[in-house]
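> okay, sequence plus prediction incoming.
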Amino acid sequence: MKVLVCTDGSELSEKAIEAAIGVAQPLKAELIGMTAVKGEEPQDGLAGESAGVQKRLSVIYDAAKAVQLPCRVMAVHGEAPWQCIIQLAKKEDVDYVVMASRGMGSIGSLFIGSETQKTLAQIDRPVLVVR
C-alpha cells in the first residue's frame, strides 16, 4: 500500500502530513511525500531544488522517520499542482492521496482551494482532504 501526501509548506499542509501518517501507519503503507514545483526539473535532481522545496520535503520525511514509517519524498515539476499530484498518484499507483483543503494561495478562504477542487474532479482514487 502507498499513501501520497502533498505539501506546499503551509500550516494546513502540515496537518495533512499528520493525517497521512495516521492513515499510513495502521495500513503498514509506504508514505510518499511530494511538493509541486512549476517549471522544469533541475538536472541534478533533488540536490538542485531550492532550499524552500527541500525544507517542505524534509518536514514530511522527518515526520515519517520519527514514527519509523517508510517514506520517499520528491519534487514533481509541471504546470499546475493538481496535474503534478495526479501524475505522481498514477505513476506510483498510490492507494490514497492526502492533501490540505487549501494552500498558501487561498489566504482566509473558508472554501476548498482551486487546486484541491481540480484534483478531486480529475483523480481516480480516494482523497482525504484535511481542513
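Received, thanks.

> going forward, measure contacts between C-alpha atoms and count neighbours the same way
Will do.

> what residues does the closest residue in space to residue 81 that isn't next to it in sequence make contact with?
Leaving aside its chain neighbours, residue 81 sits nearest to residue 36 (5.2 Å; criterion: Cα to Cα, 6 or more residues apart in numbering). Residue 36 sits next to 6, 7, 8, 75, 76, 77, 78, 80, 81, 84, 85 when contact means Cα atoms under 8 Å, 6 or more residues apart in numbering.

> this is the comparison structure:
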Amino acid sequence: MFKRILVPTDGSDITLHAVDTAIELAKVHGAELLTLSVMEPFPYSAVSEIQPVPPQEFIDAQHRVASQRVEDVRARATAQGLPCRAHVVEALHAWEAIVDHAKAEHVDLIVMASHGRKGFAALLLGSEAQKVLTHIELPVLIVK
C-alpha cells in the first residue's frame, strides 16, 4: 500500500516512537524509508556584529546536530535490516520543510510524532504536526 514513508525527526524521545512505527510500517509494506531533520537558519539581525556566535559556527553546529539526528534514525532502521535515506534541510518553519520534502520525494505516508501540547501551550507554540496535517493532502500518521 505504501511505497515511500517519511519520518521527520527532531531528536526527541517521542520521535523515537514515530521512528519505530515508521520502520515497522516500511518493513510490512516493503516501502522505502526516508528521514528528515530541519536545521534552523542563522538568526540574522540588524545588530549582527554583536551576535554571540559567528554565523558559520552556528550553521556548522546546526548541521552537525541535524545530521546526527538523521544518522540515528538510519542506524535504527539499518539495525532492523531496512535501508533508510537521510536528508537535512534548512528552513524557518519545520512543517513547511516537511511538506515540501514529502512532495519533492513523492512520499505517500508521513509518520511523525506529536508532543501533545494542549491548551494555551499549543496555542502559543503551535503544532508542527497540525500544520503538516493542514497543508498536505496525503496520509499522515501521528504517533504520541
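Thanks, I have the structure now. Treat the numbers as computed from the prediction; the structure is a model and nothing was measured.

> just give me the match in structure 2 for the residue nearest to residue 81 of structure 1.
Aligned by TM-score structural alignment, residue 36 of structure 1 pairs with residue 38 of structure 2.

> thinking again about what came up before, with structure 2 superposed, average distance for whatever helix or strand the residue nearest to residue 81 of structure 1 lives in?
For residue 36 of structure 1, the host element (DSSP states H and E) is strand 30-38. For strand 30-38 of structure 1, the mean deviation from structure 2 after alignment is 0.8 Å (mean Cα distance after the TM-score superposition for structure 1).

> now do the strands in structure 1.
Assigned by DSSP state E, structure 1 shows strands spanning 2-6, 30-38, 71-78, 96-100, 127-130.

> in structure 2, what stretch matches the third one?
Going back to what we said before, that points to strand 71-78 of structure 1. Under TM-score structural alignment, the match for strand 71-78 of structure 1 is residues 84-91.

> then the first one?
Mapped onto structure 2 with TM-score structural alignment as the criterion, strand 2-6 of structure 1 occupies residues 4-8.

> can you map out the helices along structure 2?
Here structure 2 has its helices, by DSSP state H, at 13-29, 55-79, 94-104, 119-125, 128-135.

> how about the ones you listed in JSON lines, adding distance to residue 144 of structure 2 and mean neighbour count?
Shown next, in JSON lines, are the helices of structure 2 (distance: least, Cα to Cα, whole Å; neighbours: other Cα atoms under 10 Å):
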{"stretch": "helix 13-29", "distance to residue 144 of structure 2": "7", "mean neighbour count": "19"}
{"stretch": "helix 55-79", "distance to residue 144 of structure 2": "17", "mean neighbour count": "17"}
{"stretch": "helix 94-104", "distance to residue 144 of structure 2": "17", "mean neighbour count": "19"}
{"stretch": "helix 119-125", "distance to residue 144 of structure 2": "15", "mean neighbour count": "10"}
{"stretch": "helix 128-135", "distance to residue 144 of structure 2": "11", "mean neighbour count": "16"}
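
> how about CSV for these, with distance to residue 4 of structure 2 added?
As requested, the helices of structure 2 are arranged in CSV below (distance: least, Cα to Cα, whole Å):
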stretch, distance to residue 4 of structure 2
helix 13-29, 8
helix 55-79, 14
helix 94-104, 9
helix 119-125, 30
helix 128-135, 17
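
> of those, which is nearest residue 113 of structure 2?
Residue 113 of structure 2 lies closest to helix 13-29 among those, at 5.2 Å (Cα to Cα).

> which residues touch the counterpart of residue 50 of structure 1 in structure 2?
Residue 50 of structure 1 maps onto residue 63 in structure 2, with residues paired by TM-score structural alignment. By Cα under 8 Å, 6+ apart, residue 63 of structure 2 lies in contact with 39, 88.

> ditto for residue 142 of structure 2
If you count contacts by Cα under 8 Å, 6+ apart, then residue 142 of structure 2 has 18, 111, 112, 113, 114, 129 around it.

> great, nothing more from me.
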